[in-house]
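> here are the coordinates; sequence isn't available:
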């Protein structure tokens, strides 16, 4: 992860040195609305819970989907601010207990974007997630765990976007959760932090 962040920073400094400070790649920018969909690959990191488990839990990255809308407001000097309103599935597994989790969220990322070259965009910002529904599956039985699951998730997200066509972009982001999310199972409290890789296609107009 540190190498990935250093690579992003190096790209930013390199391309920024090539451009004039007041250069704007698109002089006709305006407020843009968008629709997006894609995939989440999430890991519920129980080893970062409090207290940590006595036996470390092996990472298990699980797929889920997302879809929703975005609103992008242009700012000076190739910057813009983008608010997203998403329905997102963050799934996971505790391999020590052979238990699978399916969580649905209203996801609200707020991103500061910078166009480092005409087709490449760097983005970062906070992400707020509100739980809609939760299920857990163990020993072939599925139970509703919505009321026993912490309803808020807060994280920081960052990544890159590539403007494939005028109205279509492809994006890759990584989100790291800040807060501990509590679960109650078999009268024993468990906590974890989210780690999420997100791949999306965005359509703007």
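On my side now, so go ahead. Only a predicted model underlies this, so the values are computations on that prediction, with no experimental measurement involved. Numbering: from 1, shown residues only.
> rest of the way, CA atoms for contacts and neighbours
OK.
> In three-state terms, how would the spatially most central residue of the chain be classified?
Central residue of the chain (CA atoms, centre = their mean): residue 175, 4.3 Å from the mean position. Three-state assignment for residue 175 (DSSP: H, G, I helix; E, B strand; the rest coil): strand.
> what helices or strands is the helix or strand encompassing residue 14 leaning on?
Assigned by DSSP states H and E, residue 14 belongs to helix 2-18. Helix 2-18 sits against strand 99-117, with contacts defined as 3 or more CA pairs under 8 Å, 6 or more residues apart in numbering; DSSP states H and E.
> dropping in the other structure now:
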């Protein structure tokens, strides 16, 4: 009798877990992006902290397997800082330049989601992103000193640089999430860029690749996303 009761309890638990894991769900999430742009001309680059927000649908395929397409607004990019000084003719010239590249995308990840245990899942899949805005915020200052005098000059502003970047960006994401019984979930995902995001064909300098000995320039978006959301 004990064995029968234990078997019934185990079967009920297994059925409940499988059912919870294979339900169709709709949800939303948002969180922080730790983004960077890798590749050429990024020696002085730092990461950029930004955000993502959007919705998702979880579609059950098998007992522990689901497909999760998402529609996200995600802000990527990087920051740059450069400074230096040199002296000549009794004068000292110093400069400092800071810039923040903002690349805003509509992203469509399609994740294959596998439940390890109830609530805990791992996920992986491709992501397609469409660039909707690209801006560069800059702050430049310079000083010339000598003979007891100092002359300073500074400039700041925002430039639209969308023509320098390709509209389509492809990536691949991998991560995991944990969902509580009442629908709140937490997730972490790393998306590595697979395609070249820059488009120097529109750059003002003609024959740019020839200027750099025919080198093909390549930059990719990379981002770590930490999210909190709710699904029902």
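Yep, that arrived. Keep in mind that this is a model prediction, so the values were computed, not measured.
> Drop the TM-score for these two in here.
After superposition, the two chains reach a TM-score of 0.77 (TM-score structural alignment, normalised by the length of structure 1), with 176 aligned residues with a CA RMSD of 2.2 Å.
> Let me see the residues that make contact with the helix holding residue 14 of structure 1.
The contact list for helix 2-18 of structure 1 (CA atoms under 8 Å, 6 or more residues apart in numbering) reads 116-117, 122.
> now with 10 Å?
Residues external to helix 2-18 of structure 1 that are found in contact with it (CA atoms under 10 Å, 6 or more residues apart in numbering): 1, 114-117, 121-122, 158-160.
> Just the buried residues of those residues.
The neighbour count (16 or more other CA atoms under 10 Å) marks 114-117, 121-122, 158-160 as buried among those.
> With distance to residue 137 of structure 1 added, can I get the residues you listed in CSV?
Shown next, in CSV, are those (distance: CA to CA, whole Å):
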residue, distance to residue 137 of structure 1
114, 42
115, 43
116, 44
117, 46
121, 39
122, 38
158, 31
159, 32
160, 35
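> List the buried residues for stretch 185-197 of structure 1?
Buried residues in stretch 185-197 of structure 1 (16+ other CA under 10 Å): 190-197.
> chain center to it: distance?
Put simply, stretch 185-197 of structure 1 sits 17 Å off its chain's centre (CA atoms, centre = their mean, to the nearest Å).
> how long is stretch 142-157 of structure 1 end to end?
Its first and final residues considered, stretch 142-157 of structure 1 spans 31 Å by CA to CA, to the nearest Å.
> Now do the helices in structure 2.
Taking DSSP state H as the test, the helices found in structure 2 are 2-21, 208-211.
> Just send these back as TSV, with distance to residue 60 of structure 2 too.
Converted to TSV, those look like this (distance: least, CA to CA, whole Å):
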stretch	distance to residue 60 of structure 2
helix 2-21	8
helix 208-211	48
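> Nearest to residue 105 of structure 2 among these would be which one?
Minimum separation from residue 105 of structure 2 across the helices of structure 2 (CA to CA) falls at helix 208-211, 26.5 Å.
> give me the number of residues near the closest residue to residue 167 of structure 1 other than its chain neighbours?
Leaving out its chain neighbours, the residue that sits closest to residue 167 of structure 1 by CA to CA, 6 or more residues apart in numbering is residue 204, at 5.1 Å. Residue 204 of structure 1 has 16 neighbours, counted by other CA atoms under 10 Å.
> Counterpart of residue 204 of structure 1 over in structure 2?
Under the alignment (TM-score structural alignment), residue 204 of structure 1 maps onto residue 231 of structure 2.
> Would you quantify the distance from that match to residue 47 of structure 2?
Residue 231 of structure 2 sits 30 Å away from residue 47 of structure 2, going by CA to CA.
> ok, residue 194 of structure 2 touching residue 39?
No. Taking contacts as CA atoms under 10 Å, residue 194 of structure 2 lies outside contact range of residue 39: 11.7 Å.
> how about residue 67 of structure 2, what's its match in structure 1?
Matched to structure 1 by TM-score structural alignment, residue 67 of structure 2 sits across from residue 81.
> count of neighbours near that match?
So residue 81 of structure 1, with other CA under 10 Å, has 18 neighbours.
> quick revisit: mind picking the two most distant members of the contacts of helix 2-18 of structure 1?
With CA to CA as the measure, no two of those lie farther apart than 1 and 117, at 23.4 Å.
> For the residue nearest to residue 167 of structure 1, give its distance to residue 172 of structure 1.
Going from residue 204 of structure 1 to residue 172 of structure 1 by CA to CA gives 17 Å.
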